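Colleague: generate a structure from the sequence data that follows.
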Amino acid sequence: MDDDDPRGLPAGQSGLIVRVPEAESVVGAWRDRLDPSARAGVPAHVTVLFPFLDAGRIDQEVCAALGEVLGEHRSFQARFDRCGRFPGVLYLAPDLGDHFQRLTEAIARLWPECPPFGGQFAEVVPHLTVAQGQDEGVMEMVEMDLRTALPVVAQVSSVDLFVHDGRRWRSRAAFPLA
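Modeller: Just a heads-up that it's a prediction; the model follows:
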């Protein structure tokens, strides 16, 4: 959900995210301007698995399996104290990226037909996207501003299922961690 422009996504597309409300005061205004997913209803977050199953396939059995696998993972505190970059993307990097990766790996093992980011990347790097598709000057300005407001410390206690309705992303369920 991070690095995809939500326009043109089919209705029923889904993804699993960890909301990071503690970051909204730091990144919210930037995301509203520079991250299309924010304008489409996605809060500040770290993606756990995108794309996930089509919404039509997400039934009580799938939700029960998600609840079970995620309930095996303990809640944790993540600290976002630096910025990172991918080509065309500025993000906040969590210090406990391996915790996020374990969540991704656990879900991807149950649904191998849903590799992270469609199998597009050899390595999945947990991150909170702030801006994408901007020129270098804009990215540098945003990064300098973010550095003055870091760190962001977040309590990670659940994973949310979001579904795209053809226009906007909407939360469908939340699955608590232990």
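
Colleague: from here on, contacts and neighbour counts on C-alpha atoms
Modeller: Noted.

Colleague: next, count neighbours for the nearest residue to L150 once chain neighbours are set aside.
Modeller: Leaving aside its chain neighbours, L150 sits nearest to D81 (5.4 Å; criterion: C-alpha to C-alpha, 6 or more residues apart in numbering). Neighbours of D81 under the rule other C-alpha atoms under 10 Å: 16.

Colleague: does the helix or strand that contains D81 pack against any helices or strands, and if so which?
Modeller: For D81, the host element (DSSP states H and E) is strand 76-86. On a contact count with 3 or more C-alpha pairs under 8 Å, 6 or more residues apart in numbering; DSSP states H and E, strand 76-86 meets strand 89-94, helix 136-149, strand 152-156.

Colleague: so that strand versus strand 89-94, what angle?
Modeller: If you take axes from the mean of the first three to the mean of the last three C-alpha atoms, to 10 degrees, strand 76-86 sits at 150 degrees to strand 89-94.

Colleague: quick one, strand 76-86 and strand 152-156 angle?
Modeller: Using the same axes, to 10 degrees: strand 76-86 against strand 152-156 is 120 degrees.

Colleague: now the one residue sitting closest to the centre of the chain: how far from V20?
Modeller: The centre of the chain sits closest to T47, judged by C-alpha atoms, centre = their mean, with a distance of 2.3 Å. Relative to V20, T47 is positioned 11 Å away (C-alpha to C-alpha, to the nearest Å).

Colleague: please, where are all the helices along the chain?
Modeller: Assigned helices in the chain, in chain order: 24-34, 36-39, 60-71, 97-110, 136-149 (criterion: DSSP state H).

Colleague: V156 is nearest to which of those helices?
Modeller: The minimum distance between V156 and these falls on helix 97-110, with 9.5 Å, by C-alpha to C-alpha.

Colleague: from the chain's centroid, how far away is that closest one?
Modeller: 13 Å (C-alpha atoms, centre = their mean, to the nearest Å).

Colleague: buried residues in it?
Modeller: Across helix 97-110, burial judged by 16 or more other C-alpha atoms under 10 Å covers G97, H99, F100, Q101, L103, T104, E105, A106, I107, A108.

Colleague: how about this one, so we can line them up?
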Amino acid sequence: MSHADRRTALLVAAREAEPVVREWRLRYVRESVERGIPPHLTILFPFVPAAEIDEEILDALGRLYAPSSAFDYALESVESFPDAAWLAPEPAGPFLDLIARTRAAFPDRPPYGDPEHVPVPHCTIGADDDPAGVEAMVRELRSGLGTQLPIRCQASEISLLCERADGSWFERGAFPLEGRR
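Modeller: Sure thing, here's the model as predicted:
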């Protein structure tokens, strides 16, 4: 993979969830865990190619997120898309606000590359191309993880993750939610 092809993402890492969901993620999205992607809620993916990340973009991200305040949330329930099982955050509104703020600042970078996509805040725990596999995964997660929910978390910063040539990811920057106006 060339430097120009390496992807980036803006996300809220759900660090408090890691001890609870790690084994499940290793079971259902092992490659993501092994590549260094933490449990998270996506704000924007894909962001700009890694080759385009420079001080100007890093400064712009800092200014973009500084007015937003940190907030508490809980990963409350196991939900699903046809190809993924995920934990739903409550409240979801602050994530939608961060997504909207980011989308307005980078209108040429729509979520998942689709201008029509309507983001749903979520923390993916498992993925499967087969909807029946997802249904089975959801049943197992509700049974095995349900007693450990809700997982209380705090969103205090937006992380910029960058992909390396080997497919692993690393945090290139973190932008505090400082609540300044």
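
Colleague: what do we get in structure 2 for the residue nearest to L150 of structure 1?
Modeller: Aligned counterpart of D81 of structure 1 in structure 2: E76 (TM-score structural alignment).

Colleague: correct me, but its match touches C153?
Modeller: No - taking C-alpha atoms under 8 Å as the definition, E76 of structure 2 is not a contact partner of C153, at 10.6 Å.

Colleague: returning to what we had before: where's the match of D81 of structure 1 relative to V138 of structure 2, distance?
Modeller: E76 of structure 2 sits at a distance of 14 Å from V138 of structure 2 (criterion: C-alpha to C-alpha).

Colleague: same check, this time on A66 of structure 2
Modeller: 36 Å.

Colleague: out of those two, which sits in the more crowded spot?
Modeller: V138 (21 against 18).

Colleague: OK, contacts around the more buried one?
Modeller: Contacts for V138 of structure 2 (C-alpha atoms under 8 Å, 6 or more residues apart in numbering) come out as V78, E79, S80, A85.

Colleague: shared with structure 1, which of those?
Modeller: When you map these onto structure 1 and apply both residues aligned by TM-score structural alignment, their matches' C-alpha atoms under 8 Å, the shared contacts are A85.

Colleague: just the buried ones from the contacts of V138 of structure 2, in PyMOL syntax?
Modeller: To isolate the buried members of the contacts of V138 of structure 2 in PyMOL, using 16+ other C-alpha under 10 Å:
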select buried, resi 78+79+80+85
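
Colleague: hmm, back to that, thought the residue nearest to L150 of structure 1 was touching V152?
Modeller: Yes - in this structure D81 of structure 1 lies within contact range of V152 using C-alpha under 8 Å: 6.5 Å.

Colleague: quick one: map Y91 of structure 1 onto structure 2.
Modeller: Checking TM-score structural alignment: Y91 of structure 1 goes with W86.

Colleague: tell me which of the buried residues of helix 97-110 of structure 1 is nearest to P126 of structure 1?
Modeller: Nearest to P126 of structure 1, judged by C-alpha to C-alpha, of the buried residues of helix 97-110 of structure 1 is G97 at 5.5 Å.

Colleague: R57 of structure 1 versus the closest residue to the closest one other than its chain neighbours, what's the distance?
Modeller: Spatial nearest neighbour of G97 of structure 1, excluding adjacent residues (C-alpha to C-alpha, 6+ apart): P126 at 5.5 Å. According to C-alpha to C-alpha, P126 of structure 1 and R57 of structure 1 sit 26 Å apart.

Colleague: which of those two has more neighbours?
Modeller: Between P126 of structure 1 and R57, counting by other C-alpha under 10 Å, P126 is the more crowded of the two (22 against 11).

Colleague: what's the distance between the corresponding residue of structure 2 for the more buried one and R164 of structure 2?
Modeller: Taking TM-score structural alignment, P126 of structure 1 has P121 as its aligned residue in structure 2. Distance, P121 of structure 2 to R164 of structure 2, using C-alpha to C-alpha: 26 Å.

Colleague: cool, P46 of structure 2 as well?
Modeller: P46 of structure 2 is 14 Å from R164 of structure 2, where distance means C-alpha to C-alpha.

Colleague: which residues does whichever residue in structure 1 pairs up with T8 of structure 2 contact?
Modeller: Counting by TM-score structural alignment, T8 of structure 2 lines up with S14 in structure 1. Under the criterion of C-alpha under 8 Å, 6+ apart, the neighbours of S14 of structure 1 are F50, P51, F52, L53, D54, A55, L161, F162, V163, H164.

Colleague: circling back to that earlier point, out of the helices and strands packed on strand 76-86 of structure 1, which gets nearest to P36 of structure 1?
Modeller: Among these, strand 89-94 comes nearest to P36 of structure 1, with 11.9 Å by C-alpha to C-alpha.

Colleague: give me the mean deviation of the closest one from structure 2.
Modeller: For strand 89-94 of structure 1, the mean deviation from structure 2 after alignment is 0.5 Å (mean C-alpha distance after the TM-score superposition for structure 1).
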